[in-house]
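Asker: My questions are about this predicted structure, shown below with the sequence.
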Amino acid sequence: MALRNAARESRRSGSELLVESLIGHGIDTIFGVPGDTGVAFYDVLARHTDEIRHVLARDERHCGYMADGFARTSRRLAVCEASSGAGAVYLASGLGESYASSIPALAITTDIHRASRGSGAITEIDQVALFGAVTKWQRVAQRAEEIPGLVAEAVGAALGGRPAPVVLICPEDVLDEHADVQASTGTSTSPATRRAASAEGVAEAVGVLAAAERPAILAGGGVHASGAWRSLRRLAEHAAIPVATTIHGKSAFPEDHPLSLGVNGGNGSRGYSNAHLAAADAVLIVGSRSNSTDTDGFVAPKRSGAKIIQIDIDEARAGRNFPASVGLVGDAETVLDQLREALSPAQADVREKRQHAIAEARRGWTAANSSPLPPVGIGTLQPRDVVYALHGVLGTRSWVCADPGTPTPNLSAFWEADGAAWRVVIPRGHGPMGYSISAAIGISIAHPGQRVLCLTTEGSLAMGIGDWETAARLRLPITYVVLDNSSFSWIKMLQHLYLEKRYFQVDPGPIDPVLLARGMGIEAARATDLHHLELLVKQSANAEGPTVVHVLVPEHKDSPPPVSPWQAALTNSSAGRPVY
């Protein structure tokens, strides 16, 4: 009898194997919402709270956003979970941004009993098909003994090659089943490997850069994913190559550096970056999709004329939008170091000339954007001035995340970032409204005790407000600033510029962020002017938990943000609607 009991104790349930394998891979945080098919999994999680923390969200979609913020800023694999049916459907929509932005996440979903398949069970859905468009790997555990190996395979798939979400689907009866196998172990930091580019490709790229008179670098999110900040800076300084970033690449290079051009492209550029890349004769693109938005409609840089070099971990993406480019397939940090070691240093006169040109452009832009903007009504503040005020209080070392709409172009252009981490997080994969409210929670949990600034809008708040309660319950140090123009202002601007001001369904009713926040136990106030805003943000920096600051701002049609296609349309009525 004793031997039989010992044998039974050595056999682990599928839920135990799943939790122990996650812990064995260094996973210490999981974002989720409980459901019927996951109760056995939760029962085991409850016994391991000293090794793995479960963060209870209010919506499965937001679990994906939390995991995204956690992974982006920590370069660690994030884990999120949901149950079958609606839970899985909601989670899938929360993974789209991560998939488009190459963010590694392991989604774990539970599913109906295998014997119930095809019976029309209440939460039955083909989860493999459901997650097929937003994950790079989908597997169903058919037996408990498969779970440790599938966890190891999932982690490897999420972190290997182009990072992306993966999903492991566990039927509830498989989680109840027992097996005599051990949990798997491994690591969960990114990148999983450091691949070097071919020597031939590096030699060709070095030849292009050495011969260029007007070179430039366009740095994307791949610099962050690789942790290649130091390597990017060393190459730029060694060869005196000016550096622009995409929105995803913002904070990959210090924006007060003499070689910094700031954000490039059609959304949030300072203008002189686009001009520099449009005139460049050689451009090194590092870890970026380099799509239409990143390149201002493929004119900065141009598809023809400039010689393009593209570093990407994914061979299919190296040169996809610039077919004649030199593709360097490999890890960004490794390949940047390869280029620097092979390139001769820039001559002093070349360095001085390039830095002087940037300094002149920056001085002109700064002068133009330091002048007071036209008044917009009592108690309504200009978004540019709001960003300046927030930066003045919180500084470049803050963690910042932002939603689409008003925050994106203003933060991109007017918030000056350092170049030591993915400190400015703006979702440009799909641009989901409400993302930052939950992503800020993931960032805060990844960096305990450090203040996070979340710049959101009243429109995004309507889609993501539930997790204000999560931030309050966990007492997270997050400052939520809600920019409120009481409209779907981005869409209204498109109707204003390109549809002869025919506004339709872009003016929903008002939302009171202060009242809603206080209802969840969060300190909140509306800023009446810039000085009041600064005071409220200073107070928030010393608060124990989250705070909310409500700021009224004008609509885009009344105060156009730095979006270059819109600026072109305002000066040239024949300019067409931008094609993304």
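Answerer: Done, it's in.
Asker: okay, CA-based contacts and neighbour counts for the rest of this
Answerer: Fine.
Asker: mind listing what Asp36 touches?
Answerer: Ser83, Ser84 (Cα atoms under 8 Å, 6 or more residues apart in numbering).
Asker: can you rerun that using 6 Å?
Answerer: By Cα atoms under 6 Å, 6 or more residues apart in numbering, the contact list for Asp36 is empty.
Asker: again, but for Thr185
Answerer: Counting by Cα under 6 Å, 6+ apart, Thr185 touches Gly24, His25.
Asker: my guess is it is in a helix, correct?
Answerer: No. Read with DSSP: H, G, I helix; E, B strand; the rest coil, Thr185 is coil and lies in no helix.
Asker: Counting neighbours, what do you get for Asn5?
Answerer: Neighbours of Asn5 under the rule other Cα atoms under 10 Å: 9.
Asker: ok, now how distant is it from Glu16?
Answerer: Look at Asn5 and Glu16: by Cα to Cα, to the nearest Å, they are 18 Å apart.
Asker: List the buried residues in the top helix by length along the chain.
Answerer: The longest helix of the chain (DSSP state H) is helix 348-368. For helix 348-368, burial by neighbour count (16 or more other Cα atoms under 10 Å) applies to Arg351, Arg354, Gln355, Ile358, Ala359, Ala361, Arg362.
Asker: Can you lay out the residues you listed as TSV showing distance to Ser184?
Answerer: Converted to TSV, the buried residues of helix 348-368 look like this (distance: Cα to Cα, whole Å):
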residue	distance to Ser184
Arg351	52
Arg354	53
Gln355	52
Ile358	52
Ala359	54
Ala361	55
Arg362	53
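Asker: Would you mind pulling the contact partners of the longest helix of the chain?
Answerer: Ala240, Pro258, Leu259.
Asker: Ala402: what's it in contact with?
Answerer: Contacts of Ala402 (Cα under 6 Å, 6+ apart): Ile426, Ser436, Cys454, Leu455, Thr456.
Asker: Now, those residues that are in helices?
Answerer: Filtering those for helices - DSSP H - leaves Ser436.
Asker: Got another one to weigh against that:
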Amino acid sequence: MQVAELIAEYIVSEGVTLAAGMSGQQIGPFLDQIAARSEIELMYARQERVAFDICDGFARATGKPAVAFTDSGPAAANLMCGLVNSWGDSIPVLFIAGHNNATEIASRQTKEIPFVEMFSPVSKWATIISHPSQTLGILRRAFMQMYTGRQGPVVIGMPFDVAKMDVEVSSWIPVTSQKRIRSGGDPEAIKTAIKMIKSAKNPYVYVGAGILFSEATDELVKLSELLNLPVATTLNGKSAFPEDHPLSLGIGGFARASYSSLPATKVATTSDLIVTIGCGFKRHATQVRPSEDIPHIQIDIDPKEINREQMADLGILGDSKIILEQLIS
């Protein structure tokens, strides 16, 4: 089979049911292949950014992968604003862009752009399939990157000539067919966190979209009910904790956001312990920061987030679902 056909077959095996974008010559071989597959709903947009937003919204709402596609050069660059949005909010979307022939890369033909250099800073991974033998490995790594650790978009450039080359592949195991890879927190840190939470008289739990990505709502509710912990969410974390629950504070902040609910603000500003889980600490969520005298337990799957805004008294690195299970047990 040809490389474009392999890519189409592979994304179907990973559960992709939606692709959105704009057509063009360089992306043509791939587009012909996905258009021929009934498993994928194909949507055309009038602007590349809109196509990516379609995929972003689909991924947010369903938790399932979507594929955005564009032609090469300026067409791919037009999609950048949508990609930045997904990157900032950790949304897993696969972007496949047409590219110049592999033998002509760096010759600046047909308005070529520095593809990897442009997209690497705003994606979990950006690469180009420069030879057919790389195709399966790159696709596997792409889905691993999107769904392992902190989620986010991945970018793949597909040269026009490579897309039409033959590739020999017998079979593969889809990443999404396997049990999700998760990691728990340091056992000693878990013990310390339990002691800190139990000794607090007015704890405040502030959770973000990391709870949603980890599918940890049930564990969060169980811990909250077990220890009578009031819970507020970030704007992106809405629905991570049921808003009709007696312990729900609605949208909160660290310690006050520009849109915090009154109950969340009151609890946060009078708390003697703050526990944050999977939060990004965006500027509008930190209009009034908590006093550094208030102990802070920070739980996050991304090591770059721990102690990023201010030093936490206790940082726990790992998957929110596993860490909450550890705290409950």
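Answerer: Sure, I can see it. Source: prediction; values computed, not measured.
Asker: before we move on, the earlier item: which of the contacts of Ala402 of structure 1 has the most neighbours?
Answerer: Ser436 (33 neighbours).
Asker: which residue lines up with Gly330 of structure 1 in structure 2?
Answerer: Under the alignment (TM-score structural alignment), Gly330 of structure 1 maps onto Gly318 of structure 2.
Asker: Its match: neighbour count?
Answerer: Using other Cα under 10 Å: Gly318 of structure 2 sits among 21 other residues.
Asker: Do you have the strands of the stretch 1-150 of structure 2 handy? List them.
Answerer: Secondary structure of the stretch 1-150 of structure 2 by DSSP state E, counting those that start in this stretch: the strands cover 18-21, 41-44, 67-70, 94-99, 125-128.
Asker: got JSON lines for those strands, with mean neighbour count and distance to Phe30 of structure 2 too?
Answerer: Converted to JSON lines, the strands of the stretch 1-150 of structure 2 look like this (neighbours: other Cα atoms under 10 Å; distance: least, Cα to Cα, whole Å):
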{"stretch": "strand 18-21", "mean neighbour count": "25", "distance to Phe30 of structure 2": "11"}
{"stretch": "strand 41-44", "mean neighbour count": "15", "distance to Phe30 of structure 2": "12"}
{"stretch": "strand 67-70", "mean neighbour count": "29", "distance to Phe30 of structure 2": "9"}
{"stretch": "strand 94-99", "mean neighbour count": "27", "distance to Phe30 of structure 2": "8"}
{"stretch": "strand 125-128", "mean neighbour count": "19", "distance to Phe30 of structure 2": "14"}
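Asker: could I get those strands as a markdown table with distance to Leu220 of structure 2?
Answerer: What follows is those, written out as a markdown table (distance: least, Cα to Cα, whole Å):
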| stretch | distance to Leu220 of structure 2 |
| --- | --- |
| strand 18-21 | 31 |
| strand 41-44 | 35 |
| strand 67-70 | 31 |
| strand 94-99 | 30 |
| strand 125-128 | 31 |
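Asker: Quick one, which of those gets closest to Phe213 of structure 2.
Answerer: Of all the strands of the stretch 1-150 of structure 2, strand 94-99 sits nearest to Phe213 of structure 2, with 16.5 Å by Cα to Cα.
Asker: can you tell me what part of structure 1 that closest one aligns to?
Answerer: The aligned range for strand 94-99 of structure 2 is 106-111, by TM-score structural alignment.
Asker: From the chain's centroid, how far away is that stretch?
Answerer: 22 Å (Cα atoms, centre = their mean, to the nearest Å).
Asker: Kindly indicate which of the buried residues of helix 348-368 of structure 1 lies nearest Gln338 of structure 1.
Answerer: Arg351 (21.0 Å).
Asker: So the match of Gly330 of structure 1 sits against Arg182, correct?
Answerer: No. The pair Gly318 of structure 2 / Arg182 is not scored as a contact, 7.6 Å apart, by Cα atoms under 6 Å.
Asker: Tell me where the stretch 201-329 of structure 2 has helices.
Answerer: 209-214, 217-227, 262-269, 320-328 (DSSP state H, counting those that start in this stretch).
Asker: deepest of the ones you listed, which one?
Answerer: Compared across the helices of the stretch 201-329 of structure 2, helix 209-214 shows the largest average neighbour count, a mean of 24 (mean count of other Cα atoms under 10 Å).
Asker: so what's Ala163 of structure 2 up against?
Answerer: Counted by Cα under 6 Å, 6+ apart, Ala163 of structure 2 has contacts Val3, Ala4.
Asker: how about 8 Å then?
Answerer: So Ala163 of structure 2 contacts Gln2, Val3, Ala4, Pro29, Phe30, Pro132 (Cα under 8 Å, 6+ apart).
Asker: Need those in a markdown table (columns: distance to Cys55 of structure 2 and neighbour count).
Answerer: Formatted as a markdown table, those follow (distance: Cα to Cα, whole Å; neighbours: other Cα atoms under 10 Å):
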| residue | distance to Cys55 of structure 2 | neighbour count |
| --- | --- | --- |
| Gln2 | 26 | 17 |
| Val3 | 23 | 27 |
| Ala4 | 20 | 27 |
| Pro29 | 21 | 21 |
| Phe30 | 17 | 25 |
| Pro132 | 26 | 19 |
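Asker: Quick check: helices, which of the residues you listed are part of them?
Answerer: Using DSSP H, those in helices are Val3, Ala4, Pro29, Phe30.
Asker: Let me see the contact set for the second one.
Answerer: This means Ala4 of structure 2. Taking Cα under 8 Å, 6+ apart as the criterion, Ala4 of structure 2 is in contact with Pro29, Phe30, Gln33, Ala163, Lys164.
Asker: repeat that for 10 Å
Answerer: For Ala4 of structure 2, the contacting residues are 10, 27-34, 132, 135, 158, 160, 162-167, by Cα atoms under 10 Å, 6 or more residues apart in numbering.
Asker: how much space is there between the corresponding residue of structure 1 for it and Ile108 of structure 1?
Answerer: Aligned counterpart of Ala4 of structure 2 in structure 1: Ser15 (TM-score structural alignment). Distance from Ser15 of structure 1 to Ile108 of structure 1, counting by Cα to Cα: 12 Å.
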